[in-house]
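> sequence? don't have it. structure:
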């Protein structure tokens, strides 16, 4: 499993990065699943600053912390509740944890009381470990937790398109190499069994050595090098920036030169 060192918000998605720059994208589901933040801790809490690797703006008010994994998010939630509300009652804690300005606090407290069976006038520090976990799990459930979709960079549609384009260009390059080696063999008077050898009497027209095919060969060789050296973002840029008729023209010219 990847260890994430950085995360950022992209619309409603969260994009995680490991140390090698590989991406994992979480989409859909509840915010606290996307952010590995079961308690929906805000990013400026002590625990958010200590363990967080990014922040997620869920609305005009809240910037939730993004944690590298759910285990870290669970740890941060436990530490936050005990540090911040250890000497508060459950009732007092929830009035701060989910204030009436942004929540139906009374309904939240009643839900906790019903699901845990705990007296909400008890202090957090007085709860046994089992009671504390019942309280915490009820809060987690109330905050959300629905799982969405997770995609790694190798599974993304753009990455798949990039791989297909790279395979296509490699195939074109192999044909170009065979073609050009055959021509080179002809002019040097050599017979190489690995390539088609032009025969005397063959004309340049037969090999379509016009200026357009030469240019198209060079263009596709350059594109191949670019695809091999850069990330899939290059493909996105090419597809968005290059006029469709120019891409089609280059493809047609290259095909004509290589068949």
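Happy to help now that I have it. Remember, predicted model here, so these are calculated numbers, not experimental data.
> From now on I want contacts and neighbour counts done on CA atoms only, so please keep to that.
OK.
> just checking, what packs against the helix or strand encompassing residue 138?
Residue 138 is part of helix 129-143 when elements are defined by DSSP states H and E. Applying 3 or more C-alpha pairs under 8 Å, 6 or more residues apart in numbering; DSSP states H and E, one finds that helix 129-143 contacts helix 105-116.
> Buried ones in the helix it packs on, by neighbour count?
Within helix 105-116, the residues that count as buried by 16 or more other C-alpha atoms under 10 Å are 105, 108, 109, 112, 113, 116.
> Tell me if I'm right that the fifth one and residue 131 touch.
It refers to residue 113. No. With contact defined as C-alpha atoms under 8 Å, residue 113 does not reach residue 131; the gap is 11.6 Å.
> Got another one to weigh against that:
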């Protein structure tokens, strides 16, 4: 029986075929050790890359009504979205609904707590990307979203088509 050589999660599409597993194993061999994981969707398997990329979760959200599953990361469980667009939509909805009138600085302190992140470094990265930390999230949302994705490290891995 052929098995994936790396840990992962099947979110959609059922069991992986033998040929897909072999392709995942080949992709894993090309992947840096710290990213040797996969997430399987109905039509493809994302191998390697950052958690934000594999889970279509550019904000590394823990939960959302739009999620289709969960994966375990280095510091807990994270939502998985069907597409990166769905992940962006969930992130934007959360930011506006929960933090819209909150100053960016205060919202980020809650979203990226110092117990799990270097929050000061994160804030500096956002500021460098053009986010005004002392304005409310609503007014900064269009600058904040891509800056967060950059800070969270949406780094692509290898997409393996399912067969």
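Good, I have the coordinates. Keep in mind that what you see is a predicted model, and the values were worked out from it rather than measured.
> ok, back up a step: what two of the buried residues of helix 105-116 of the first structure are the furthest from one another?
Across the buried residues of helix 105-116 of the first structure, the longest distance by C-alpha to C-alpha is 16.4 Å; it joins 105 and 116.
> The residue nearest the centre of the second structure: what's it in contact with?
What sits nearest the mean C-alpha location of the second structure, by C-alpha atoms, centre = their mean, is residue 52, with 1.9 Å. If you count contacts by C-alpha atoms under 8 Å, 6 or more residues apart in numbering, residue 52 of the second structure has them with 58, 59, 60, 152, 153, 154, 155.
> ranges for the helices of the first structure?
31-34, 46-51, 70-85, 90-97, 105-116, 129-143, 157-188, 211-229, 233-241, 244-258 (DSSP state H).
> Residue range in the first structure corresponding to stretch 101-117 of the second structure, please.
Taken onto the first structure by TM-score structural alignment, stretch 101-117 of the second structure occupies residues 87-103 there.
> And the matching stretch, what's buried?
Neighbour count says stretch 87-103 of the first structure has 88, 89, 90, 91, 92, 93, 94, 95, 97, 98 buried, by 16+ other C-alpha under 10 Å.
> Same question for stretch 131-145 of the second structure.
Buried residues in stretch 131-145 of the second structure, defined by neighbour count with 16+ other C-alpha under 10 Å: 131, 132, 133, 136, 137, 138, 139, 140, 141, 144, 145.
> Residue 80 of the first structure contacts residue 50, correct?
No. With contact defined as C-alpha under 8 Å, residue 80 of the first structure does not count as touching residue 50 (11.0 Å).
> Tell me the residue in the first structure aligned with residue 71 of the second structure.
In the first structure, the residue matched to residue 71 of the second structure (TM-score structural alignment) is residue 56.
> Report how many residues lie close to its match.
Residue 56 of the first structure has 24 neighbours, counted by other C-alpha atoms under 10 Å.
> ok, now how distant is it from residue 248 of the first structure?
41 Å (C-alpha to C-alpha, to the nearest Å).
> hmm, back to that, could you check how far the match of residue 71 of the second structure is from residue 41 of the first structure?
11 Å.
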